[in-house]
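Undergrad: my questions are about this predicted structure, shown below with the sequence.
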Amino acid sequence: METKVKTLPWRRTRTKSEPKVKRSSKKKIWQNYELYLFLLPTIIYFIIFHYIPMYGILIAFQDYMPTQGVWGSPWVGFEHFIRFFNSFQFWNLLENTLELSFLQLLFGFPLPIIVALLLNQLRNQKYKKFVQTVIYAPHFISVVVLVGMVYVFFSPNGLINNFIMIFGGDPIYFMSEASWFKPLYISSGLWQETGWAAIIYLAALAGVSPEVHEAAIMDGASKMQRIRHVDIPAIMPTAMILLVLSVGNLMNIGFEKAYLMQTPLNVSAGEIIPTYVYKVGLQSAQYSFAAAVGLFNAVINFILLWAVNRAAKKLSGSGLW
């Protein structure tokens, strides 16, 4: 005789479409809710200050009028983008931005790795700490002070020109010649950020077991061979992640320093998209046009980030997602 088991109404049976994974993940979240509470302020911060303001990109497709607001301003479609692409400044802005960005990446990315590898080989701890302190210190100088130092050292009567005149040369007007803008911008950035950027590589190298180096020494490996076959592979995943992040910010080079270093005589080499957006958007009150230029810049950044992340995952297996 067959007996039917009656299912109680409050006891819900799991169907095939609801795997155990959902319940187990919810259970894990509940068991570690303290950790998620720690994350909550950061999530709220990003939602309020990064995601909610994104609705403002709508003005890039409008003829924005502050009196009518975002939703009341008339729509113009891609008019501002077409205007930017057809402007005489477009190619100059794009060239300056890309050139400064790639030069900064070309010199600024490998240099901290080299510095970290060299510092890691030092055995005199006092000297190592002294060198670390000296090269870290410029990071804590503000951009305004840094540009002020550049003006003082490279002015016609500055320290550099005094050395040039001592050896019989003529003073060079560094801040007035467009050809010197990019070298000064890149070199000052390397001086300020190289030591600080090397910290994360030193942390990665600290995780390498001394036994691996001892085994390599026993096998007769030289210092260069140990750097090549032990240290570099150890920091490669970290380097790839930082490379992807650097390329993702390729178009967002330092606005403050570029703006402060600009003069009427070197602006042809120093005008970049971020400074142009500031001048057009805030100084000239062309809000929609500036939003269109900024959105174009952000889209290029996103495409570069996606492409480099995909290439990094294929080459090394490490990526942001």
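TA: Arrived safely, thanks for sending. Numbers count the residues shown, from 1 in each chain.

Undergrad: CA only for contacts and neighbour counts going forward, please
TA: OK.

Undergrad: would you mind measuring from L98 to S179?
TA: Distance, L98 to S179, by Cα to Cα, to the nearest Å: 16 Å.

Undergrad: more neighbours, these two?
TA: Using other Cα atoms under 10 Å, the more surrounded residue of L98 and S179 is L98, with 18 against 14.

Undergrad: how about the helix or strand hosting the more buried one: buried residues?
TA: Taking DSSP states H and E as the definition, L98 sits inside helix 90-108. Neighbour-count burial for helix 90-108, counted by 16 or more other Cα atoms under 10 Å, picks out 92-101, 104-105, 108.

Undergrad: next: stretch 26-43.
TA: Quick answer for stretch 26-43: no buried residues (16+ other Cα under 10 Å).

Undergrad: I164: neighbouring residues, count only.
TA: 13.

Undergrad: ok, it touching P171?
TA: Yes. Between I164 and P171 there is a contact under Cα atoms under 8 Å: 6.6 Å.

Undergrad: ok, back up a step: skip ahead from the helix holding L98 and say which helix or strand is next.
TA: Helix 90-108 is succeeded, C-terminally, by helix 110-120 (DSSP H and E).

Undergrad: quick one: contacts of that following helix?
TA: Here helix 110-120 makes contact (Cα atoms under 8 Å, 6 or more residues apart in numbering) with K128, T194, G195, A197, A198, I199, Y201, L202, L205, I227, D231.

Undergrad: same deal with stretch 167-185?
TA: By Cα under 8 Å, 6+ apart, stretch 167-185 touches 100, 150-151, 154-157, 161-162, 164-165, 257-258, 261, 263-270.

Undergrad: any idea how far S176 is from I272?
TA: Distance of I272 to S176, computed by Cα to Cα: 17 Å.

Undergrad: and those two? Which one has more around it.
TA: I272 (28 against 18).

Undergrad: and that one, how far is that from V299?
TA: Taking Cα to Cα, one finds I272 at 16 Å from V299.

Undergrad: again with R14
TA: On the measure of Cα to Cα, R14 and V299 end up 44 Å apart.

Undergrad: neighbour count: the two, which is higher?
TA: Legend: neighbour count by other Cα under 10 Å for R14 and V299, higher for V299 (12 against 9).

Undergrad: okay, one more to line up with it:
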Amino acid sequence: MEIQKERRKHVWGHRLLKERYLWLMALPGIVYFLIYKYIPMLGIVIAFQKYIPSKGFLKSDWVGLDNFQHIFDSPEIGRYFMNTVIISFYQIVFAFTVPILIAILLNELKFEFFKKIVQTLLYLPHFLSWVVVAGIFYLLFQSDGQVNHLLMSWGLDPINILSNEHNFRGMLVLQVIWKESGWGTIIYLAALTGIDPELYEAAKIDGAGRLRQIYHVTLPGIRSTIILLFILRLGTVLDVGFEQVYLMLNSNVSEVGEVLDTYVYRMGVVNGNFSFTTAVGLLKGIVGMILIVTANKLARSFGEKGVY
């Protein structure tokens, strides 16, 4: 046994020495996740306390599962939960699929120069903050904004998007599509480059047109990438983007626009109920983990690799 342990130590030591430059490159990322992701998880303990900042973690009173009971007893939490799920569902159905369609369309372009221009224009909105995006939408769609001026110049009635609860969720999804779809195509375009060109040639010989080639060659070629990203997206199904929703929210649309993230901000940061909001965040994490594990098992049962 001692000899085997020594051999294992020698193998691990040799491997670390051999891969030292790779570990050195990974070190900044490891430090980042340790400092900003893993160490803060120790704060989860306040979900089981009546946390008072002046007392700290060690001296705050322990209340067990009372904060979680308060979540299920809260008359408002159900509405915020449903708003979050509905908006997230819209984002998965539309905002998740649009990058796939854009990547396929870009892959069909034959003129490389034009393709690069289109890609650059599609990537640019990703680098705008949500504050800038919200400002643009307010300037365009407010009651006396540019869009309504244009409609009235054409003899049409003005539209109310920002304060109309029937349009609010759709507007949020459109914002995500405009801002993130171009950036989301990067992974799919990389996956498309891994498809063997001979498969397209074989499809042509069999008489397949462009649509048939996309359906029988392109989509199966990136199926594993789509499934992988879909599983990861399910992990954040209860995160719909605090900054975006908070900036666009107003009293007229709060019934359909208030989500868990804005509720946590209002209860935690504004009202100082840190224990309750931590419990909400912990439940969100648990739901995300359950969805990822379930979706990963389903993917593997259908022969896909999944996340792990």
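TA: Ah, there it is. Everything numeric in this text was worked out from a predicted model, so none of it was measured.

Undergrad: after superposing, what score do the chains get?
TA: The TM-score (TM-score structural alignment, normalised by the length of structure 2) is 0.93; 308 aligned residues with a Cα RMSD of 2.0 Å.

Undergrad: restricted to strands, list the contacts of stretch 167-185 of structure 1.
TA: Of the contacts of stretch 167-185 of structure 1, none are assigned to strands by DSSP state E.

Undergrad: would you write a PyMOL line that selects the buried entries of those?
TA: To isolate the buried subset of these in PyMOL, counting by 16+ other Cα under 10 Å, use the following:
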select buried, resi 100+150+154+155+156+161+162+257+258+261+263+266+267+268+269+270
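
Undergrad: now the longest helix belonging to structure 1 on structure 2. Mean distance?
TA: In structure 1, with assignment by DSSP state H, the single longest helix is helix 287-316. Aligned to structure 2 and superposed, helix 287-316 of structure 1 gives a mean residue distance of 1.5 Å (mean Cα distance after the TM-score superposition for structure 1).

Undergrad: can you list the buried residues in that helix?
TA: Of the residues in helix 287-316 of structure 1, 287-295, 297-298, 301, 304-306, 308-310, 312 count as buried by neighbour count, 16+ other Cα under 10 Å.

Undergrad: and stretch 157-169 of structure 2, by the same measure?
TA: P158, I161, L162, S163, E165, F168, R169.

Undergrad: just stretch 77-84 of structure 1 next, same as before
TA: Applying 16+ other Cα under 10 Å to stretch 77-84 of structure 1 flags E79, H80, F81, F84 as buried.

Undergrad: show me the contacts for A198 of structure 1.
TA: P112, I113, V115, A116.

Undergrad: counterpart of it in structure 2?
TA: Matched to structure 2 by TM-score structural alignment, A198 of structure 1 sits across from T185.

Undergrad: is that match in a helix, a strand, or coil?
TA: helix (DSSP: H, G, I helix; E, B strand; the rest coil).

Undergrad: put together JSON lines for the buried residues of helix 90-108 of structure 1, with distance to G220 of structure 1 on each row.
TA: Output for the buried residues of helix 90-108 of structure 1, formatted as JSON lines (distance: Cα to Cα, whole Å):
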{"residue": "N92", "distance to G220 of structure 1": "54"}
{"residue": "L93", "distance to G220 of structure 1": "54"}
{"residue": "L94", "distance to G220 of structure 1": "51"}
{"residue": "E95", "distance to G220 of structure 1": "49"}
{"residue": "N96", "distance to G220 of structure 1": "49"}
{"residue": "T97", "distance to G220 of structure 1": "48"}
{"residue": "L98", "distance to G220 of structure 1": "45"}
{"residue": "E99", "distance to G220 of structure 1": "44"}
{"residue": "L100", "distance to G220 of structure 1": "44"}
{"residue": "S101", "distance to G220 of structure 1": "42"}
{"residue": "Q104", "distance to G220 of structure 1": "38"}
{"residue": "L105", "distance to G220 of structure 1": "36"}
{"residue": "G108", "distance to G220 of structure 1": "33"}
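
Undergrad: separation between the equivalent of A26 of structure 2 over in structure 1 and G148 of structure 1?
TA: Matched to structure 1 by TM-score structural alignment, A26 of structure 2 sits across from L39. The gap separating L39 of structure 1 from G148 of structure 1 is 39 Å, by Cα to Cα.

Undergrad: and S155 of structure 1, by the same measure?
TA: Look at S155 of structure 1 and G148 of structure 1: by Cα to Cα, they are 10 Å apart.

Undergrad: again, but for I172 of structure 1
TA: For I172 of structure 1, the distance to G148 of structure 1 - Cα to Cα - is 18 Å.

Undergrad: list the buried residues of stretch 49-69 of structure 2.
TA: Under 16+ other Cα under 10 Å, the buried positions of stretch 49-69 of structure 2 are Q49, K50, Y51, I52, F57, S60, W62, D66, N67, F68.

Undergrad: can I get these in JSON lines including distance to Y32 of structure 2 and secondary structure?
TA: Formatted as JSON lines, the buried residues of stretch 49-69 of structure 2 follow (distance: Cα to Cα, whole Å; DSSP: H, G, I helix; E, B strand; the rest coil):
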{"residue": "Q49", "distance to Y32 of structure 2": "28", "secondary structure": "strand"}
{"residue": "K50", "distance to Y32 of structure 2": "30", "secondary structure": "strand"}
{"residue": "Y51", "distance to Y32 of structure 2": "27", "secondary structure": "coil"}
{"residue": "I52", "distance to Y32 of structure 2": "28", "secondary structure": "coil"}
{"residue": "F57", "distance to Y32 of structure 2": "24", "secondary structure": "helix"}
{"residue": "S60", "distance to Y32 of structure 2": "29", "secondary structure": "coil"}
{"residue": "W62", "distance to Y32 of structure 2": "31", "secondary structure": "strand"}
{"residue": "D66", "distance to Y32 of structure 2": "33", "secondary structure": "helix"}
{"residue": "N67", "distance to Y32 of structure 2": "30", "secondary structure": "helix"}
{"residue": "F68", "distance to Y32 of structure 2": "30", "secondary structure": "helix"}
